[in-house]
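Engineer: sequence plus predicted model, see below.
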Amino acid sequence: MISTFATATFPNHYTLITGLYEEVHGVISNNMYDPKTNLTFEQSDNMTNNEWWPYPTIWSINEQRKGGRSGVVGWPQDSIHISKYQPFNRSRSFRDIIDQMLLWFNDSIEPINFGAMYFYEPDRTGHQTGPYSKNMTTMVRECDELLGYLLDKIDTNEKLRKNLHLIVTSDHGMEQINGTNNPIYLEDYVDHTKIRSFGVPPVTNIFVLSSNDIDIVLKNLSRIPHSQSYKRQDIPDRYHYKNHERIGDIVVICEPGYEINHHPSRKNFILI
């Protein structure tokens, strides 16, 4: 899969199920600000506010078809109103999620004909220990065994073996962070009293409080090493990331392997 930009969890999950670029569906980061409503989206808050999830999804469209029934387990979005749905639960085993999904497909009265399930690994291990760590190698092996479990379950069920189409994908990739002993702090380059910042460490959306300060803020941000700063209207078209009000006045994009952080005393930037 080729991820949309920015390559973060919630934006790409919403693209997967809507087929829309982030500048269209509006989920432009895991942490974002909506200047129209003055609301802030974070993965732990506002998840049940349907204003963040306004577009039809593959499972809702399937439900509109005659006899169409969808089932979703653990997708990182709330709330989902379809025939069969169970929310994300980190304490639930991945095998249990698979068993539940297959039960829905095999329901003798109201079987589903579309299902989606989400596993938070190996993403979590990659964030914790890096994508090239021994822990990551072990987790990828465990995920491979989990996929084998699912395939075995399908192969032993004649109905599923003959009729089920299986798609395995991811929401984004991952790269090892360089210079962790010498982190890049946003406050070292710009006066934080002149801006509000949101996003994930590789892609930061900057809202400048006064339009008179945009040029000087851009000049200062352009000094950040291993990064490129753009005014919204100058963001390259290939990113499909400039035609939405939730995208900042300035966007700072880091090179692979680098990220921008806030000093620990700053709390308005969420590292995800």
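Structural biologist: Arrived safely.
Engineer: going forward, measure contacts between C-alpha atoms and count neighbours the same way
Structural biologist: Noted.
Engineer: the helices in the stretch 101-250 of the chain, which residues?
Structural biologist: For the stretch 101-250 of the chain, applying DSSP state H, counting those that start in this stretch gives helices covering 123-129, 134-155, 158-163, 214-221.
Engineer: Serialize the ones you listed to CSV and add fields for mean neighbour count and distance to E23.
Structural biologist: Formatted as CSV, the helices of the stretch 101-250 of the chain follow (neighbours: other C-alpha atoms under 10 Å; distance: least, C-alpha to C-alpha, whole Å):
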stretch, mean neighbour count, distance to E23
helix 123-129, 16, 24
helix 134-155, 15, 32
helix 158-163, 12, 36
helix 214-221, 16, 21
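Engineer: dropping in the other structure now:
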Amino acid sequence: ITKCFSFSEPPLVILSMDGFARDYLDRYTLQSLSFIATCGATAERVYPPFPSKTFPSHYTMVTGLYPESHGIVDNNIYDPQVSDKVEDMKNTAREGFFKGDPIWNIYKRHGGRTACLFWPGCNYNISGLRPDISLPYNKELPFRYRFDMILKWLLLPKSSRPGLITSYLDQPDTAGHYQEDVRNQLAQLDDDLRYLIQRLDVEDLLPCINLVLVSDHGMQRLNNTQYFSKILSDPNVITASGAVGRVYKYKSSKDRFLCSDATVDELMEPFACEKGNRWKVFSRSNMPTRKHYQKTARVGDVIVQGERGVSFYSYPSQDIHLTADHGYDFINPTMQTVFFAMGPSIKKGVVVPAFQNIEYLNLFLGLLGLPENVPNNGTLGLLDGILIYPPNQSSRLRLTLPPLSECFNSGFPVASSCRFCSAEMLGLISARLKCAVPKQMPFQILSKSTHCFQNYCEKTLISDRERNAPIGITETLTRGVSDSKEPCYFVNSKYGSLCSNHTDREGLTSRSLSADADSVLSNIETIRLLWKSNFVTDVLDPLNEYTKSLAHRMGRVISITGIAFDHDYDGVADDKRSSSPSHLYRILVACSGPWSDDETSCLQPSDLVVLSFIFPHMDGDINCLTKEDLLLEYTARLLDVELISGLRLMFPSISREQYLRLETHINTKLW
């Protein structure tokens, strides 16, 4: 007989182990974690947000929001609307830094009681609430004392017992920062966790509670320290330290603002063309979308992302001589971390594929039996495979979008010359445009009614219905197939298209959205756009070369290329579209095994793979990266492309679970 009868719902205990790198599991054995993995669930690995720092990552886990949305963009933050100096989140008394809605507040609004044991952020009055029990941070409190407190809370009478407990442990992070004996610290942590499990077992609570163990980031040995004071000479900038350094043009000084006279481009110049050896430099406008580090001015005017092992301080006097740190890009293996869970709501022996920690909030809502109507950046259902009784899928399907319908047309396709077309070539092209429906693809493109498609048989254009202006193209590239090299720029009179007359001019180059320059149908005039010339040289040409190389290597690749409009940097398509695009995207769809006989799907649905990119329309690559490094830097999730384009891809041949995995998959390397 257990004490479970006194629980109407299993309490949720979330325990964070700061700085538990995923690669520790490959080097050390922790019996406590092996026990939880056997009796419950674990993950192949977990990606932190960007930057992979303690306060941003912990607050992401409890809000489901990227740092750009919840406001905690680093362990130190500058926001002149909140404070006139860079504030350390460990010590700040200002609640205005914290935005979003953490899980303890959501649970309280639904009548639950909460307890917090040192979780970052829970001592602040966020959205009008704070945990019922919350203690001031005491790093010296032994872990076993903390676990005894958790047991004490779980054994309280029902009326005063918390149903949600969030707890934070500073190890193995503290040992990792100074490269102390991580092995011994992990052994001690293992002993303490086994103590917790044994205490729960003795009190008959082990079958009654859901226990979730998480971490915020990994750890990287340092080998290079940079000081902004030795790189920048402008006195009217503020700099923030870390693996990701930040530079702000504006600073407040006794109720007035000072502003650097330098432009953002000028502030970036001292960091330019480092080739990724020590750092990469970005502005908000050219930051890769996958990092979701653009939306708020708190991220800085210039963001200097250290490469692994490089850290930044404003001045030498601030250097605390760490030997290891974190904060780097989450695709670096050393930054990735762990997840373990067990309890009456959690399946046994489950290993889920890698995911990013924005997904935790929806899992916590499910474990607490709370409504899922909390806006966040996670994807509903992605972690359902962990739960014995997942929420009803039909109650939470995203707003259904209709498939693209054909644009208004005259019904008769004829190629009409814009430039350089012979009568013979126009006749050949017109013959290739005569089909009733476009070539079948392994996916459907869904969108609002403002979009439609134009049928070019071998290719399909995605068009803005209101402007009758193509904004994307879908095409299949295959090994060794090429057309006549005779140039012929044309439009299809079926759709009333007009020649655009996008000719090269100073600093701008006309280039097609098509990835297949060897096809005569890539010369559709309406998909030729003006791009910054350096963008064509540094981005578009390498992207097309890479796409063609994949078609040669894999035999068949489907490419979807389009333009997007996100001038406010929030990662979502703008409601009001400007005349010039802010981004170019490309989605590559392929099979890792053979295609079906009709070439409309993979022979094995599990072989379907997707690789996506989002590039800001920037004036070349300021970092002078190799082509491969540049392409990897600007990879994106399929979901990121869907959000910024306003389109959605559906793959009828795969399960909903596989689709969610495909949509949220983070590529850590190129194909």
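Structural biologist: All right, it came through fine. None of these values were measured; they are calculated from a predicted model.
Engineer: which among the helices of the stretch 101-250 of structure 1 is found nearest to Q228 of structure 1?
Structural biologist: Among those, the nearest to Q228 of structure 1 by C-alpha to C-alpha is helix 214-221 (8.4 Å).
Engineer: output the contacting helices and strands for that closest one.
Structural biologist: When contacts are defined as 3 or more C-alpha pairs under 8 Å, 6 or more residues apart in numbering; DSSP states H and E, helix 214-221 of structure 1 packs onto strand 227-231, strand 250-254.
Engineer: strands of the stretch 151-272 of structure 1, start to end?
Structural biologist: 184-185, 195-200, 203-208, 227-231, 250-254, 260-261 (DSSP state E, counting those that start in this stretch).
Engineer: so the fifth one corresponds to what in structure 2?
Structural biologist: Mapped onto structure 2 using TM-score structural alignment, strand 250-254 of structure 1 spans residues 302-306.
Engineer: and what of the fourth one?
Structural biologist: Residues 279-283 of structure 2 are where strand 227-231 of structure 1 aligns, with TM-score structural alignment as the criterion.
Engineer: mean shift of that stretch relative to structure 1?
Structural biologist: Superposed on structure 1, stretch 279-283 of structure 2 shows a mean distance of 0.5 Å to its aligned residues (mean C-alpha distance after the TM-score superposition for structure 1).
Engineer: which residues in the stretch 1-150 of structure 2 form helices?
Structural biologist: 24-27, 31-39, 54-63, 67-70, 103-109, 143-154.
Engineer: select, out of those, the one closest to V302 of structure 2.
Structural biologist: When the helices of the stretch 1-150 of structure 2 are ranked by distance to V302 of structure 2, counting by C-alpha to C-alpha, first place goes to helix 67-70 at 14.8 Å.
Engineer: after superposition, how close is the closest one to structure 1?
Structural biologist: Mean deviation for helix 67-70 of structure 2: 0.5 Å (mean C-alpha distance after the TM-score superposition for structure 1).
Engineer: single out the most deeply packed of the helices of the stretch 1-150 of structure 2.
Structural biologist: helix 54-63 (a mean of 27; mean count of other C-alpha atoms under 10 Å).
Engineer: just checking, what packs against it?
Structural biologist: Packing partners of helix 54-63 of structure 2 (3+ C-alpha pairs under 8 Å, 6+ apart): helix 67-70, helix 103-109, helix 360-368.
Engineer: want to throw those into CSV with distance to M268 of structure 2?
Structural biologist: Formatted as CSV, these follow (distance: least, C-alpha to C-alpha, whole Å):
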stretch, distance to M268 of structure 2
helix 67-70, 21
helix 103-109, 38
helix 360-368, 35
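Engineer: and S16 of structure 2, which of those is closest to it?
Structural biologist: Of all those, helix 360-368 sits nearest to S16 of structure 2, with 12.4 Å by C-alpha to C-alpha.
Engineer: what range does the closest one cover in structure 1?
Structural biologist: So helix 360-368 of structure 2 sits over no part of structure 1, by TM-score structural alignment.
Engineer: that helix to helix 54-63, inter-axis angle?
Structural biologist: Inter-element angle recorded for helix 360-368 of structure 2 and helix 54-63: 40 degrees (by axes from the mean of the first three to the mean of the last three C-alpha atoms, to 10 degrees).
Engineer: report the angle between helix 360-368 of structure 2 and strand 210-214.
Structural biologist: 170 degrees.
Engineer: what span of structure 1 is the helix or strand that comes right after helix 360-368 of structure 2 aligned with?
Structural biologist: Where DSSP states H and E defines the elements, the next helix or strand beyond helix 360-368 of structure 2 is strand 405-406. Under TM-score structural alignment, the alignment places strand 405-406 of structure 2 onto no residue of structure 1.
Engineer: just checking, what packs against whichever helix or strand comes after strand 405-406 of structure 2?
Structural biologist: Counting by DSSP H and E, the element after strand 405-406 of structure 2 in chain order, helix or strand, is strand 415-419. Strand 415-419 of structure 2 sits against helix 423-432, strand 489-492, with contacts defined as 3+ C-alpha pairs under 8 Å, 6+ apart.
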